[in-house]
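J.: Model the following, please.
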Amino acid sequence: MSAAIRKTIDINSDLGESFGAWRMGDDAALLAVVSSANIACGFHAGDPDIMRRTVALAIEHGVAIGAHVSLPDLQGFGRREIPVTPAEAYAITLYQVGALHGFAQAAGTRLHHVKPHGALYNMAARDRRLADGIAQAIRDFDPTLCLFGLANSALVDAGREAGLPVAAEAFADRRYRSDGSLQPRREADAVITESDEAIAQAMAMVREGRVRAVDGDIVELQADTLCVHGDGAHAVAFARQLRASLEAADIGIHAPGQRA
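T.: Down below sits the predicted model:
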């Protein structure tokens, strides 16, 4: 009888989101917990020096490096929807991936993945034409890069059709609608603030492939990576608690396509 296949999951976090004299989050502490880092590329946060330093920290901790590409919206932190064409989505994705690639290459490593940020992520999750523009940019740059996208979304479908490795993403601390989309941040209670509740949701998604939507419906999803946000007051403590809970359940933790 063959041995049972061990469940595995990636833990990713959005990092490198400081800018100039402004500091956000404890990247060094989070990089000791997560297995993938999505590094801001200057459009919603981050600057060249922050990008360079965050790449170096990720290498130090053995964490997979990804480009966190965004709409050009520093003032709104990339969370405001700005109408863009598929061609524009292609161009801004290619521009930002290329920028982070330069820092990775100079540091003797390479990019592992690309994850859109904020409004661009949610727009591409529901708009297949925008998703295709993003996926095409990644494919044209490097078809081995993994595309991180919301589970069951147009972004994941576009990545698969483009022939890219894809990681379906789920969120431990965000509430879901019955169609599998995230409840918008502008709505009350969109973010789960109680750690135990968020851990329970994450464990159900990883072990059972399902999440309970805000209206009580059960949404089926297959998660390859879990996002933990790095900008909250208790982000590091929560990430540590999540990792400990996963490991206690004998769930392996590593970046998509890599061995634990």
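
J.: make it CA atoms for all contacts and neighbour counts henceforth
T.: OK.

J.: So which elements touch the helix or strand hosting Val114?
T.: In the assignment (DSSP states H and E), Val114 maps to strand 113-116. In terms of contacts (3 or more CA pairs under 8 Å, 6 or more residues apart in numbering; DSSP states H and E), strand 113-116 is packed against strand 64-69, strand 146-150.

J.: Second chain to compare with the first, below:
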Amino acid sequence: MAQIDLNSDLGESFGPWPMGDDAAMLAIVTSANIACGFHAGDPAGILRTLREAAVRGVAVGAHIGYRDLAGFGRRNMAVGYDDLFAETIFQIGALQGLAKAAGTRVSYVKPHGALYNTIAHDAAQASAVIAGVLAVDPALPLMALAGAPVVARARDAGLQVICEAFADRGYLPDGRLVQRGTPGATIHDPALIAARMLRLAREGVIEAIDGQDIRLEAQSICVHGDNPAAVAIARQLREDLVAGGIALRAVTG
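T.: Predicted coordinates:
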């Protein structure tokens, strides 16, 4: 039976400002990328989400990002190697401490937002993040954009890589994501999203924005938790994948 992981970005609320419905998403996904406080999240809120993930048996990943609360980590930043290396270690370590207190553990690392997209193709920043993960624990897998150069870089450095596709994002013919704010960047129709991801899970193929099919190696599918329709999208996606004979399992445990 074909199988795939379903993940979402959680733990992003800050003080009295809620972001997404973590409890509802944790009843649907198999892995949760938990904010580490740099792009979003506060310690108490992160700890609550980790405790809920532990109760649900959902795998936890460190969702590291640029130090950019105001921009939600979605602004490109020219961070030097030493700073990015140390910030990677810092964020993973912070989440590891909270995860231990919550009765769970950090099973993988996934960069967020602009950092995720930058290291997909930028060798310098990718090297700093990869080195930071290796310094903390060489056994921690890196979740990265399927088909991007960072996948080979991380594997060459000795890291296991979880290749990821995005349920609610449009793709360019070269496998990159359509830039946010441009037509076709985000898909909102739950039925269309589910159909695209079912085909990806079965055939390893997704339709690009120009209609052409592109091949992607993907072990995990992401549904963005900050989308107001995220829970409905994730729920239909899970139901359609299971109905289509796809087993949902975390890549890590």
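
J.: what about the aligned partner of His63 of the second structure in the first structure, neighbour count?
T.: His63 of the second structure maps onto His68 in the first structure, with residues paired by TM-score structural alignment. By other CA atoms under 10 Å, 31 other residues sit near His68 of the first structure.

J.: still on that earlier bit, among the helices and strands packed on strand 113-116 of the first structure, which is the most enclosed?
T.: Across these, the average number of neighbours (mean count of other CA atoms under 10 Å) peaks for strand 64-69, which reaches a mean of 29.

J.: name the helices or strands packed onto that strand?
T.: strand 36-40, helix 48-61, helix 86-106, strand 113-116.

J.: Can you say which of the ones you listed is packed in most?
T.: Highest mean neighbour count of those: strand 36-40, a mean of 29 (counted as mean count of other CA under 10 Å).

J.: give me the stretch of the second structure that that strand matches.
T.: Strand 36-40 of the first structure maps onto residues 31-35 of the second structure, going by TM-score structural alignment.

J.: returning to that earlier point: among the helices and strands packed on strand 113-116 of the first structure, which is nearest Ala28 of the first structure?
T.: strand 64-69 (13.9 Å; CA to CA).

J.: Give me the residues contacting the closest one.
T.: Applying CA atoms under 8 Å, 6 or more residues apart in numbering, the contact partners of strand 64-69 of the first structure are 14, 35-41, 43, 55, 58, 92-93, 96-97, 100, 110-117, 255.

J.: Hey, what's the angle from that strand to helix 86-106? Just curious.
T.: In terms of direction (axes from the mean of the first three to the mean of the last three CA atoms, to 10 degrees), strand 64-69 of the first structure departs from helix 86-106 by 150 degrees.

J.: Could you find the closest non-adjacent residue to Asp47 of the first structure?
T.: Once flanking residues are discounted, Asp47 of the first structure sits nearest to Phe19: 5.7 Å by CA to CA, 6 or more residues apart in numbering.

J.: Equivalent analysis for Thr252 of the second structure, please.
T.: Ser107 (6.0 Å).

J.: Enumerate every residue touching the aligned residue in the first structure for that neighbour.
T.: In the first structure, the residue paired with Ser107 of the second structure is His112, using TM-score structural alignment. Going by CA under 8 Å, 6+ apart, His112 of the first structure touches Ala64, Ile65, Gly66, Thr144, Leu145, Cys146.
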